[in-house]
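Engineer: need a 3D model of the sequence below.
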Amino acid sequence: MAKTNSLGARLNRGEIVYDFIGNRKLWYGLSILITITAIVALAVRGLNMGIEFQGGAVFTTPKSDISVSQAQEHAEEASGHEAVVQKLGSGALRIQVGGLDTAKSDQVRAELAKDLNIPESKIAAELVGPSWGEQIANKAWTGLAVFMILVVIYLAIAFEWRMAVAALIALIHDLTITVGIYTLVGFEVTVGTVIGLLTILGYSLYDTVVVFDSLKEGTKSITKQSRYTYSDLANRSINSTLIRSINTTVVALLPVAGLLFIGGGFLGAGMLNDISLSLFVGLAAGAYSSIFIATPLVADLKEREPAIKALRKRVVAKRAAAAAKGESPDDGAEDADHFQDEAEAAVVGQRGRRGQASEPRG
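Structural biologist: Model prediction:
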């Protein structure tokens, strides 16, 4: 822990600087590759939609010694469709079979009773129509659209439109990767999955906003100097918040990993799988996008501004002149510290002058 704190302090002071912005093409290429893989997987394999979205029947048996694999085999033979079987805490079995109507449901129930050696009257059957799941999906899409619109408006007001655009792209990036992982793994998409997807949006934005806030504070009056570029300070902002982002992400991932690998894997709790996988992938993707996607995108967009372009020319010329004279050119990180100290001193001075002006004269 002490080493981590020391590393975080050194990153914050600019003693250690990793060039995230300079390697942005690598991160962009990696993200594009992952996104294309997710889209292709979604187009080829499609999502494994749960019974809530495709309709079907749910059979609940009393406590039984029949294994999950045996019950699944019997259910698929009786129905002719894929079946999802879960062992409940009481020892009972929950069998989901999609694409069944009332008549077919009664037939499958009778065959299950025979195969599992359970009285038919003790097997509860429930039909689920696809309209309910469709309503949930439509409401989720509506909520997602409203959320993204509000996020863009808020970030555009609190920061600037370039940061809002970068954050929106990062959000879409995170959702695409999460859906792609679901497709590749083959987990069933249920209402719990939808809840998990909507939940990760806030986590995805958290680290992004932290970096943006640091960047906004550090770039005040940036065009009044010629020591470093916007990208230099963007890189400094990422490094200064890196340990904080890693710590918060790891702390958030640990309980979710417990749900996914212990609750879902060893205990066989299907609903835990539905929620925890989307949360786990979404949290990891959100931490990645805030560092490697959102902030580099902001730097790219800002570097297109005429004033920022002129600033970059001045900085490059100054460093070239220093190199020609045999002097050590500014490395950007030390300049960021120096300029930030000047900015903080100016803010303190302004507050002091305001305080003196507000004092009553004797």
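Engineer: going forward, measure contacts between C-alpha atoms and count neighbours the same way
Structural biologist: Noted.
Engineer: stretch 30-44: which residues count as buried?
Structural biologist: 31, 34-35, 37-39, 41-42 (16 or more other CA atoms under 10 Å).
Engineer: let me fix that: stretch 169-189
Structural biologist: Buried, per 16+ other CA under 10 Å, within stretch 169-189: 170-171, 173-184, 187-189.
Engineer: in helices only, show me those residues.
Structural biologist: Taking DSSP state H as the definition of helices, the buried residues of stretch 169-189 contribute 170-171, 173-184.
Engineer: what number of residues lie near L267?
Structural biologist: Look at L267: counted by other CA atoms under 10 Å, it has 15 neighbours.
Engineer: kindly report the same for E344.
Structural biologist: 14.
Engineer: just checking, what packs against the helix or strand where it lies?
Structural biologist: In this structure, E344 is located in helix 333-358 according to DSSP states H and E. Other elements packing on helix 333-358 under the criterion 3 or more CA pairs under 8 Å, 6 or more residues apart in numbering; DSSP states H and E are helix 230-257.
Engineer: now show me the structure for the sequence below, then we'll compare the two:
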Amino acid sequence: MSRLGDLGARLYRGEVGYDFVAKRKIWYGISILITITAIVGLAVRGLHMGIEFSGGAVFTTPKTSVSADDAREKAEGAAEGHTAIAQKLGGGGLRIQISDLDTEAAQPVQEALAKDLGVEASKINTQLVGPSWGEEIARKAWQGLAIFMLLVVIYLAIAFEWRMALAALIALVHDLTITVGVYALVGFEVTPGTVIGLLTILGYSLYDTVVVFDGLRESSKGLTKQTRYTYSEIANRSLNATLVRSINTTVVALLPVAGLLFIGGGFLGAGMLNDISLALFVGLAAGAYSSIFIATPLVADLKERDPQMKALAKRVRAKRAAAAARAESAGAGEDAQEDADDSGADDADGIDDDEPVDAEEAAAAGVVGPRGTTGSRAARNQPNRNRGRGRPSGKRR
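Structural biologist: Reported below is the predicted structural model:
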């Protein structure tokens, strides 16, 4: 068995573990700090909405030697101040996106781009998206997200309990806020692919959370009938039992997404992959964090407020205090017995074992052995060599 597998087995058996639940205030503080940073970034920079949501035009050019930065500047000049985004395609062409560009202004911009880029105007593919269609897409995206979260809460409340459903919902909002904040800070474009990525990461985030909740539900059956563990301790044991599995599934899921983001979008220049890959990468990492550090500690916090769990925690503390008192009393009794034994031995010999014995004094006192052995005692322990002398040998004369 590998070291990681051995560690997972020991975590599952409860032989080792980290107390995540007890240190929940630290994790709450870290999450609040990250969330505030994401909200500030969202408020200051805002989201860069794609033309699917804001409306505009997309121009796809054939192969050209003009760089993406030069094409963006030329497109913004031709569009008279409208914001443009230019991306280099794999075949050497360009994808130029200009927001808030209506149908009447698209034709002059297409002709100006053809002249500046040195290509024929007829070979530039133009796609127009109206603002009303973009608003409809945005509205449906928000509706889909709200319906998804509502169904998740209902399912968790039925399958587990309302405390777990509430904790899972808070963890989902936490993941969404961080992902959207990173989008605002990075400046990536928000497209329908971004919405798909957000919906996907919600499922991944819930996967780890539901696994931990299922183990917690099984472990907490009949919990109030014992006085060995509190609910928080059972929750922490369940979290440690699934920790290695959560880490493995998260790493395996992050590796291909990292390939899309850093290799496909960054190294190969396939910028269209950035919108979905960034949402997946950030969301998967945030989901793994929230499943371990947010969802389970929140459930423990909410559950410990239940009167039955308060009474259980009180009984557990009382039992442990009584066990500690018994252990202390037993230890004190053993020490007293050892002192009594040492004192009795000193009194019987008339010599303190802890004091050094002078050789002449020992001889005068008849000490011939260790620990103050007296002469009379030594005499009893020595063989009697004069035994039988002066007695008849038993032979007949």
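Engineer: okay, strands next: where are they in the stretch 51-200 of the first structure?
Structural biologist: 56-60, 83-87, 93-98, 124-128, 188-189 (DSSP state E, counting those that start in this stretch).
Engineer: and the helix holding E344 of the first structure, which stretch of the second structure?
Structural biologist: Using TM-score structural alignment, helix 333-358 of the first structure corresponds to no residues of the second structure.
Engineer: buried sites along that helix?
Structural biologist: Buried-residue list, helix 333-358 of the first structure, by 16+ other CA under 10 Å: 333-337, 339-340, 343.
Engineer: try stretch 73-83 of the first structure
Structural biologist: 74-76, 78-79, 83.
Engineer: ok and the lengthiest helix in the second structure relative to helix 231-241, angle-wise?
Structural biologist: Of all segments of type helix in the second structure, defined using DSSP H, the longest is helix 307-349. Calculated by axes from the mean of the first three to the mean of the last three CA atoms, to 10 degrees, helix 307-349 of the second structure forms an angle of 90 degrees with helix 231-241.
Engineer: show me how far helix 307-349 of the second structure is from its chain's centre.
Structural biologist: 40 Å (CA atoms, centre = their mean, to the nearest Å).
Engineer: which strands or helices does it pack on?
Structural biologist: So helix 307-349 of the second structure, by 3+ CA pairs under 8 Å, 6+ apart, packs with no helix or strand.
Engineer: just to revisit the earlier point, would you convert the strands of the stretch 51-200 of the first structure into a markdown table that also reports distance to R319 of the first structure?
Structural biologist: Shown next, in a markdown table, are these (distance: least, CA to CA, whole Å):
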| stretch | distance to R319 of the first structure |
| --- | --- |
| strand 56-60 | 69 |
| strand 83-87 | 65 |
| strand 93-98 | 67 |
| strand 124-128 | 69 |
| strand 188-189 | 55 |
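Engineer: follow-up on the earlier one: which one of the ones in helices among the buried residues of stretch 169-189 of the first structure is nearest A284 of the first structure?
Structural biologist: The closest of those to A284 of the first structure turns out to be D174 (CA to CA; 8.8 Å).
Engineer: excluding chain neighbours, what is closest to the aligned residue in the second structure for W161 of the first structure?
Structural biologist: Per TM-score structural alignment, the equivalent position to W161 of the first structure in the second structure is W162. In space, and not counting its chain neighbours, W162 of the second structure is closest to L156: 7.2 Å by CA to CA, 6 or more residues apart in numbering.
Engineer: would you confirm that that neighbour contacts M164?
Structural biologist: Yes - contact criterion CA atoms under 8 Å: L156 of the second structure and M164 qualify, at 6.8 Å.
Engineer: those two: who's more crowded?
Structural biologist: Between L156 of the second structure and M164, counted using other CA under 10 Å, M164 has the larger neighbour count: 24 against 20.
Engineer: need the buried residues of stretch 73-83 of the first structure in CSV with distance to I308 of the first structure, can you?
Structural biologist: Listed next are the buried residues of stretch 73-83 of the first structure as CSV, based on distance: CA to CA, whole Å:
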residue, distance to I308 of the first structure
H74, 68
A75, 66
E76, 64
A78, 69
S79, 66
A83, 59
